[in-house]
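*Asks:* Got a predicted structure here, sequence first:
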Amino acid sequence: MAEALQNYDAIVLGAGGAGLMCAAVAGQRGRRVLVVDHSDEPGRKILISGGGRCNFTNIHAAPDRYISANPHFMKSALGRYTPDDFIALVDAYGIAWHEKTLGQLFCDGSARQIVALLMDECAKGGVAFAFGDAIAAVDHADGRFRVTHGGRVSEAPALVVATGGPSIPKIGATGFAYDLARRFGLKIVEPRPALVPLTLGGDEVLFRSLSGVATEVVAQAGKGRFREAALFTHKGLSGPAILQASSYWRHGEPVGIDFLPDAPTGWALAAKRERPRATLRSLLSAMLPDRLAETLAERVNLPGDLANLPDKGLADVERRLGDWRFHPSGTEGFAKAEVTIGGISTDGLSSRTMEARAVPGLYAIGEAVDVTGWLGGYNFQWAWASGWAAGQAL
């Protein structure tokens, strides 16, 4: 038999970064808040992020580093809660941090420090928690939301959907947010894996033999162009440059790789003049990991000394190595995706409050929404900013 009805000002579904931030902000504003999560502990995605050190924000966070069907939607929240704001919170807790590369900020210690910070902020606001509670039902009538969870029934005039997307199902991620949003008439932008390794098939399978080889490249897919490391795997391509490009990649499209981003125009012809007895293989080995150089030289198939190779052939090699086209067979899916692109359409939400226009009191934040950041702390900054925006509005 279910327990007596419990009343709150707001119920937050999901104890990830966005949900905890929202609950803390609303709680400290005097709202009675309940956070419900089917996991036994909060912040599971935070705990595994950044190799366990949590890449908690990026100092370069700006709207143009996010992907959404509406490229303007995230401007309000990101503008009102900035990386500096979260850094100030981290500093207030005495958590040591460092910048790794490209504006990425990590804890010196453990990601658990970020979860502890958020839980402490929630405690300051008197936030109640229901961990390990599966959500059995969500009902809405007379301007109130009723959530049945773990044998209990809780009710509030505001409901915040902060259950994320389906990426990394091994930590309990599901498409729950989408099912709930559809029930309330909100549209969904087709979800797909993002920040995810790409797979190679067909005659590109031979590149899998390079598993473990990494090199700095410029990777391009669609409008995305990123200079970072690429890593060959036993399934295809990974590494930061590839994960970034994957968010812009669509099935059937190529991914362009510049294997020699620092090589000047005309480098092959210059080498022919300066080292006529060298081979293309030895030339590439001086600039790339040996196994990669060997494979690329085989694919280009220009054997012999540089002196005996036609200028046109060498110019073609330059062009190919500067924009080597891979045709991925797919991705490694949600199981390996760090985040989800797509989700609850921003068309039905207020960019200032994250509230659904057609359903007063219903909010959606974090990864559940169709806003996806680049690799490197951007998605956490969206979690903090969107959670803060909703928490201010509750």
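*Replies:* Alright, I've got the coordinates. Numbering: from 1, shown residues only.

*Asks:* drop to CA atoms for contacts and neighbour counts, all remaining ones
*Replies:* OK.

*Asks:* check contacts around the residue lying closest to residue 68 once chain neighbours are set aside.
*Replies:* Distance criterion Cα to Cα, 6 or more residues apart in numbering; nearest residue to residue 68, sequence neighbours excluded, is residue 371 at 4.9 Å. By Cα atoms under 8 Å, 6 or more residues apart in numbering, the residues touching residue 371 are 66, 67, 68, 74, 341, 342, 343, 382.

*Asks:* Mind jotting down where the helices sit in the stretch 251-394 of the chain?
*Replies:* 267-274, 280-285, 290-300, 311-322, 378-393 (DSSP state H, counting those that start in this stretch).

*Asks:* Tell me where the stretch 101-250 of the chain has strands.
*Replies:* 104-107, 128-131, 135-141, 144-149, 152-156, 159-161, 188-194, 198-199, 214-221, 224-232, 236-238 (DSSP state E, counting those that start in this stretch).

*Asks:* what's the burial count for the closest residue to residue 191 other than its chain neighbours?
*Replies:* Leaving aside its sequence neighbours, residue 191 sits nearest to residue 342 (Cα to Cα, 6+ apart; 4.3 Å). Around residue 342 there are 24 other residues, counting by other Cα atoms under 10 Å.

*Asks:* for comparison:
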Amino acid sequence: MRFLDSVNKVMHVDCIVIGGGAAGLMCAATAGYRGRQVAVLDHANKVGKKILMSGGGRCNFTNYTIEPHHYLSANAHFCKSALSRYKSADFIELVERHGVSYHEKTKGQLFCDNKASDILNLLLTECEYAGVSVTTQCSIEKVAKISDKFHLQTSLGQYTCDSLVVATGGLSIPTMGATGFGYQIAQQFGLACTPVWASLVPFTITDKWQPIVNELSGLSLNVRVTCNKQSFSDPLLFTHRGLSGPAMLQISNYWRPSDSLLIDFYPDGDLAEQIKTWRSQGNKSELKNLLAMLLPKRFVESWLPDGEGSRAVNQYSDADISRIAEKFQRWRVTPSGTEGYRTAEVTMGGVDTQGVSSKTFEAKTTPGLYFVGEVLDVTGWLGGFNFQWAWASGFCAGQYV
């Protein structure tokens, strides 16, 4: 129920959701449909900013194939329950019910045909149907639990509620308003937080490779990258600062400072065998010209030392070929770091899930306190997995708040 204490000017609702992002709006709508009076409070000037900028403005809202191994957490089993109870097919059904057209881009990744705002409008429409109030430019100044109610002092006045949902996200993209407020609330109520760092993020290169990387800026090609026994085959993009593109964002989930990356620029074949085949055929073309049939010419010319590829291919020894193939298929580079939260799509780590129920998302230390979405120590791969975690965790918590 919702009422205003006219004497103390305190607004009371059944449930307050702090954060109007994907998980928060999903949770609010779900709870609202249960007859709960729900208020979403967000400190930004509008909700869903990360939704709007995601997927190049088209929002990669889920993936056809969602499995627990697509997620990283100190508690690997935590995500299983929610992902099994709210599947990608459930959100796709919601998308179709709202008439949002979409397409599969690659590897099961689903994007809006039109704009990411279609997904945000869907969520806001669901909240409207469910009677949820959404308030922006409302900063939370203090949270306390007194007796069985939560008391919030905000920039717009005082609120109380029976259930409090923290859906504040992580630290990624601070220009969108990201803060560590959710971690502060967790710690205030006795929950631990695991270390956090920027992830799904480009790498920076500052060593001897920097001039070449800078020279190749803007060039994209398919690679296979490996780090800490995990590999991904996706495009790599050279930038002025280092390495980006889906392959680099994916592997950044597994990379730690001082780790090296092993990159194969010819992931679908054996370059040494291909060069030997050209040689055995008596081919007299220059090696660099032949390699340019397999890889971008600009890349080949930058990657080979001066004069290295200028001889006819039939003049290369087995040792020469092995050395050149190694350079293209086993490039080992140690990034100096990443671009950090400024460009990171997600925050790795967060509220320790050991202190949260995987069924209800309620904090074990504090009845009535819930955590959903990115604020938790659950991080998905690139490709719609983090949005599906937002939908699933928000929906499941919404059944109980």
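*Replies:* It's in. Owing to the predicted nature of the structure, the values given are computational and were not obtained by experimental measurement.

*Asks:* Any idea what the TM-score is?
*Replies:* TM-score of the superposed chains, computed with TM-score structural alignment, normalised by the length of the first structure, equals 0.96; 394 aligned residues with a Cα RMSD of 1.8 Å.

*Asks:* ok, back up a step: nearest to residue 349 of the first structure, of the contacts of residue 371 of the first structure?
*Replies:* Using Cα to Cα, residue 74 comes nearest to residue 349 of the first structure of the contacts of residue 371 of the first structure, at 11.0 Å.

*Asks:* Need the counterpart of that closest one in the second structure.
*Replies:* Residue correspondence to the second structure (TM-score structural alignment): residue 74 of the first structure is matched to residue 79.

*Asks:* give the contact list for its match.
*Replies:* 68, 71, 358, 378.

*Asks:* cutoff 6 Å now
*Replies:* Residues near residue 79 of the second structure by Cα atoms under 6 Å, 6 or more residues apart in numbering: none.

*Asks:* swap in residue 242 of the first structure?
*Replies:* By Cα under 6 Å, 6+ apart, the neighbours of residue 242 of the first structure are residue 230.

*Asks:* counterpart of it in the second structure?
*Replies:* Using TM-score structural alignment, residue 242 of the first structure pairs with residue 248 in the second structure.

*Asks:* picking that back up, mind putting the helices of the stretch 251-394 of the first structure into CSV with mean neighbour count?
*Replies:* Shown next, in CSV, are the helices of the stretch 251-394 of the first structure (neighbours: other Cα atoms under 10 Å):
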stretch, mean neighbour count
helix 267-274, 16
helix 280-285, 19
helix 290-300, 16
helix 311-322, 16
helix 378-393, 27
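
*Asks:* quick one: which of the ones you listed is nearest residue 4 of the first structure?
*Replies:* helix 378-393 (26.7 Å).

*Asks:* and residue 286 of the first structure, how many neighbours does it have?
*Replies:* Here the number of neighbours of residue 286 of the first structure (other Cα under 10 Å) works out to 10.

*Asks:* Residue in the second structure paired with it?
*Replies:* In the second structure, residue 286 of the first structure lands on residue 293 (TM-score structural alignment).

*Asks:* next one: residue 166 of the first structure
*Replies:* By TM-score structural alignment, residue 166 of the first structure lines up with residue 171.

*Asks:* how about that match, what does it touch?
*Replies:* Counted by Cα under 6 Å, 6+ apart, residue 171 of the second structure has contacts 178, 179, 347.

*Asks:* quick one: what's aligned to residue 275 of the second structure in the first structure?
*Replies:* So, by TM-score structural alignment, residue 275 of the second structure is matched to residue 268.

*Asks:* So for that match, what's the nearest residue that isn't a sequence neighbour?
*Replies:* residue 314 (5.9 Å).

*Asks:* same check, this time on residue 112 of the second structure
*Replies:* residue 102 (4.2 Å).

*Asks:* Next: residue 202 of the second structure.
*Replies:* residue 244 (4.5 Å).

*Asks:* Report how many residues lie close to the one you found.
*Replies:* 24.

*Asks:* Isn't it up against residue 237?
*Replies:* Yes: Residue 244 of the second structure lies in contact with residue 237 (Cα atoms under 6 Å); the separation is 4.8 Å.

*Asks:* Residue 369 is in contact with residue 67 of the first structure, correct?
*Replies:* No: with contact defined as Cα under 6 Å, residue 67 of the first structure does not reach residue 369; the gap is 11.0 Å.

*Asks:* Could you check which of the two is surrounded by more residues?
*Replies:* residue 369 (28 against 19).

*Asks:* circling back to that earlier point, ok, the residue nearest to residue 268 of the first structure to residue 308 of the first structure distance?
*Replies:* 11 Å (Cα to Cα, to the nearest Å).

*Asks:* Equivalent analysis for residue 225 of the first structure, please.
*Replies:* In terms of Cα to Cα, residue 225 of the first structure sits 35 Å off from residue 308 of the first structure.

*Asks:* neighbour-wise, which of the two wins?
*Replies:* residue 225 (18 against 13).

*Asks:* What's the match for that one in the second structure?
*Replies:* Structural correspondence for residue 225 of the first structure with respect to the second structure (TM-score structural alignment): residue 231.

*Asks:* returning to that earlier point: looking at the first structure, which of the contacts of residue 171 of the second structure hold up?
*Replies:* Among the contacts of residue 171 of the second structure, the ones still in contact in the first structure (both residues aligned by TM-score structural alignment, their matches' Cα atoms under 6 Å) are 178, 179.

*Asks:* If you rank the contacts of residue 171 of the second structure by neighbours, which is first?
*Replies:* residue 347 (26 neighbours).

*Asks:* Next up, the contacts around it.
*Replies:* Contacts of residue 347 of the second structure by Cα under 6 Å, 6+ apart are 170, 171, 172, 197, 198, 199.

*Asks:* And these, which is closest to residue 50 of the second structure?
*Replies:* When those are ranked by distance to residue 50 of the second structure (Cα to Cα), residue 172 comes first, at 9.7 Å.
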